[in-house]
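Would you be able to build a 3D model of this:
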Amino acid sequence: MTIEVHLTLQRENFTLQTSLSLPASGVTALYGPSGCGKTTLLRAIAGLEPAAQGIVKTNQATWQDKQHFTPVHKRAIGYVFQEASLFEHLTVYDNIAYGMKRRQPHNRVESEFSLDLLGIRHLLDRHPEQLSGGEQQRVAIARALATQPDMLLLDEPLAALDNARKQEILPYLDKLQQKLSIPVLYVSHDPHEVCRLSQYLVIMDEGTVVEQGATSSLMSAPSLSGSSLFTVSQPEENQISHLSRDKYIIKARVDGFDAESSLNSLSFSGGTLLIPGEEITQPSVCVEIAASNIHLTTQPGQVSSMLNTLPCSLIDLQPCSPGYLTVRLKLGDEILNTRISRKAASTMALRNGQRLFAQFSAEVASS
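Have a look, this model is predicted:
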């Protein structure tokens, strides 16, 4: 079953035109640069943009079509903004109780369950000014869930938080997306959040949908060739991101930790990854691989300072600059690019379809 969203909204200097069939469960990320239309699309789905024309249909109801428009207060949604927007004069308990007033007649999400899931039960008697930014956002999410919505809309809920507060709330969002039975639409311009939290990804630019599909597939789209859909925006200053066209982000499962060598063992479709450092306590993480760190060899047994040596197949070779070629590789389900000199390619007799071994280092992505 899917959520159908086919909307057009015309403004003086901006046009939103989208046609989407979204999963009716899990987290769908709306991703793209500032001003691309992510929040406008979310608002239109919520019914906050009555000028938008088209269709919004969920599993339970048709909220909008040519014949009728369901106002926002009658749509079974929970909406969380960038700012928590809690009622300052009310306690945490009373803020959440306010959300209960809009409950739908069927029970999809229990408030008691939300308190424990978001780790806020001990905060019920406090007022918003006594909470950290991360705690305020967790309360805002609990209030949205208290309405027992058919869909949860999160509009960059971490954007106003510093890195420490982001790290505070991310584990709770991890648990949230694993436990909720309702679909979640999550707006973000941060690729690390997208990789960590979402299963389905919608990439937007200038009011249109550039691409949509499984997050794992789109996150590993080739970037050095210039065809990457993630080049629609530029990274913020000092932000480590594959948007700079030379890094890839892969979601991997954490399998174990060797305390003696301080090595984490992770797995993904291409094999096992080894990452040094402190023990990773999350069940899964996003891993960065720099294209410049990918070295190729025809034999797996060669000694290297790179911790990871994994089999791959050469998809094709393309000229990219004087004396260099872009090499496109298939590593499990991932597609990665690296660059190699023409001389080295000739010496190795590289050809399409050839079995090679990629040697590289990797690190856990930080948002």
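
hey, let's count contacts and neighbours off CA atoms from now on
Fine.

for Thr298, what are its contacts?
Contacts for Thr298 (Cα atoms under 8 Å, 6 or more residues apart in numbering) come out as Met348, Arg355, Leu356, Phe357.

Who wins on neighbours among the residues you listed?
Within the contacts of Thr298, neighbour counts (other Cα atoms under 10 Å) peak at Phe357, which reaches 22 neighbours.

circling back to that earlier point, want to throw the contacts of Thr298 into CSV with secondary structure and distance to Pro23?
Formatted as CSV, the contacts of Thr298 follow (DSSP: H, G, I helix; E, B strand; the rest coil; distance: Cα to Cα, whole Å):
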residue, secondary structure, distance to Pro23
Met348, coil, 45
Arg355, strand, 36
Leu356, strand, 37
Phe357, strand, 36
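
Would you do the same for the sequence below? I want to compare the two.
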Amino acid sequence: MMLKLAIRHEFPGFALDAGFEAPPGVTALFGKSGSGKTTIVNAVAGLMRPDQGRIEVDGLILSDSASGRFLPPHRRGVGYVFQEGRLFPHLTVRQNLLYGRWFARMKDGARFSRIVDLLGIGDLLARRPGALSGGEKQRVALGRAILSNPRLLLMDEPLAALDEARKAEILPYLERLRDETGLPILYVSHSAAEVARLATTIVLIEAGRVLAAGPAATILSDPATAPVLGLREAGAILSARIEAQEEDGLTRLATGAGPVWLSRITAAEGSHLRLRILAQDVMLALQRPSGISALNVLPVTVRDVTPGEGGVLVRLEAGDEVILARITARSTAGLGLAPGMRVYAVLKAVSVAPGSIGTGGP
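Purely as a prediction, here's the structure:
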């Protein structure tokens, strides 16, 4: 299912002019507060009518200024999860969930049970929202939105109101939702860490304009997007598979860049996960280093070298993957780095987000 959007809208002191396509998976709208992310999502939901443009989901036209077509929200088949759960306080969790199912005129008990199990809210069904934590409320809100049987799920910074502990609680459920339901998701965030963990596609937005859009791995490892993401958050995403649990307590992972070893990951061999390598956690060497504690040293080829504020970003080809390193201008000159050079990337740290299995990086 594909979302196609091209809209323009004028507010006092602000103009939105955005266009992009969102394929299946999690498409993250990333940008600073006030950049226009929520306005875009509200336009898709039908909560605001753009001055100009067209919004289409899998051939269904939601809004088209040229023809005057504008489907009201209840006919769009779109689920919406806000920053706060917005649950009905007088209803139990079960009743809140059944409201979503009733709205979809759906009587599929097996699907209800599946969503309850997926989100881990079976023990909450008899409670009322006032007795739930922030993370529990958001899981229930997710369940209600999914049970409305939407063709598209909109999530407007659903973790913004949660503390770090509650975010850590709910992120695995969002990953399961992404991986197990096949539901297209438009996800608004200004947290690069969330986006790197969840997104399959990223749309960067600044001052009402789309700066870049594409696969998450491509956008996150592109030096041109680093100023928007923040230099501390620039990096790469690698797809990995657990290849072996070794006797000394390490897990060996197979990646397109080569083998990577991490502290023991509790998951079965063959499990797939996502590795995130921040550019600031990559060192470069002209020869394979010896006598160091770092286990993860990958042969790479320099693709390009981009000077910038706070250092130099070096994009590296590692097999069929791309890794980004941030080093000083002095180190760049000392190594004589140039496109096409063969060097070694030393990974100081690697974070893991599978269906979130943990972190490590010996």
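
Can you give me the TM-score here?
For these two chains in superposition, a TM-score of 0.85 is obtained (TM-score structural alignment, normalised by the length of structure 2); 347 aligned residues with a Cα RMSD of 3.0 Å.

just to revisit the earlier point, pick the one among the contacts of Thr298 of structure 1 closest to Pro157 of structure 1.
Phe357 (40.7 Å; Cα to Cα).

That closest one -> structure 2?
Aligned by TM-score structural alignment, Phe357 of structure 1 pairs with Tyr344 of structure 2.

The nearest residue to that match once chain neighbours are set aside sits in which helix or strand?
In space, and not counting its chain neighbours, Tyr344 of structure 2 is closest to Pro299: 4.6 Å by Cα to Cα, 6 or more residues apart in numbering. Here Pro299 of structure 2 sits within strand 297-308, counting by DSSP states H and E.

Then Leu154 of structure 1?
strand 151-155.

mean shift between that strand and structure 2?
Superposing on structure 2 and averaging over aligned pairs (mean Cα distance after the TM-score superposition for structure 1), strand 151-155 of structure 1 comes out at 0.6 Å.

equivalent range in structure 2 for that strand?
Using TM-score structural alignment, strand 151-155 of structure 1 pairs with 152-156 in structure 2.

ok, and what's touching the matching stretch?
So stretch 152-156 of structure 2 is contacted by 38, 41, 45, 77-83, 145-146, 183-189 (Cα under 8 Å, 6+ apart).

where along the stretch 201-350 of structure 2 do the helices fall?
216-220, 226-229, 329-335 (DSSP state H, counting those that start in this stretch).

mind listing what's buried in the shortest one?
Along helix 226-229 of structure 2, these residues count as buried under the neighbour rule (16 or more other Cα atoms under 10 Å): Ala226, Val228, Leu229.

Also the last one?
Of the residues in helix 329-335 of structure 2, those scored as buried under the neighbour-count criterion (16+ other Cα under 10 Å) are Ala329, Thr332.

what's the answer for stretch 277-291 of structure 2, then?
Buried positions in stretch 277-291 of structure 2, judged by neighbour count with 16+ other Cα under 10 Å: Ile277, Leu278, Ala279, Gln280, Asp281, Val282, Leu284.

Skipping its backbone neighbours, what lies nearest the fourth one in space?
Distances taken as Cα to Cα, 6+ apart put Arg326 closest to Gln280 of structure 2, at 5.1 Å, once the chain neighbours are dropped.

likewise the second one?
The shortest distance from Leu278 of structure 2 to any residue other than its chain neighbours is 4.1 Å, reached at Gly235 (Cα to Cα, 6+ apart).

who touches the aligned partner of that neighbour in structure 1 in this structure?
Aligned by TM-score structural alignment, Gly235 of structure 2 pairs with Tyr248 of structure 1. The neighbours of Tyr248 of structure 1, taking Cα under 8 Å, 6+ apart as the test, are Met219, Ser220, Ser241, His242, Val287, Glu288, Ile289, Ala290, Ala291, Leu336.

on average, how far is the strand holding Pro299 of structure 2 from the matching bit in structure 1?
Comparison of strand 297-308 of structure 2 with structure 1 after fitting gives an average deviation of 3.0 Å (mean Cα distance after the TM-score superposition for structure 1).

what's in contact with that strand?
Outside strand 297-308 of structure 2, the residues touching it (Cα under 8 Å, 6+ apart) are 223, 257-258, 288, 312-319, 329, 337-347.

Tell me which of those fall in strands.
Members of the contacts of strand 297-308 of structure 2 lying in strands (criterion: DSSP state E): 258, 312-318, 342-347.

Between which two of those residues is the distance greatest?
Gly258 and Val312 (24.5 Å).

now the residue of structure 2 most remote from its centre: how far from Leu298 of structure 2?
Distance to the chain centre peaks in structure 2 at Gly291, reaching 37.1 Å (criterion: Cα atoms, centre = their mean). Noted for Gly291 of structure 2: a distance of 16 Å to Leu298 of structure 2, by Cα to Cα, to the nearest Å.

go on, Val195 of structure 2?
For Val195 of structure 2 relative to Leu298 of structure 2 (Cα to Cα), the value is 25 Å.

quick one: contacts for Ser216 of structure 1?
Cys195, Gln199, Ile250, Lys251.

Can you pick out the most distant pair from those residues?
Taking Cα to Cα, no two of the contacts of Ser216 of structure 1 sit farther apart than Gln199 and Ile250, at 12.6 Å.
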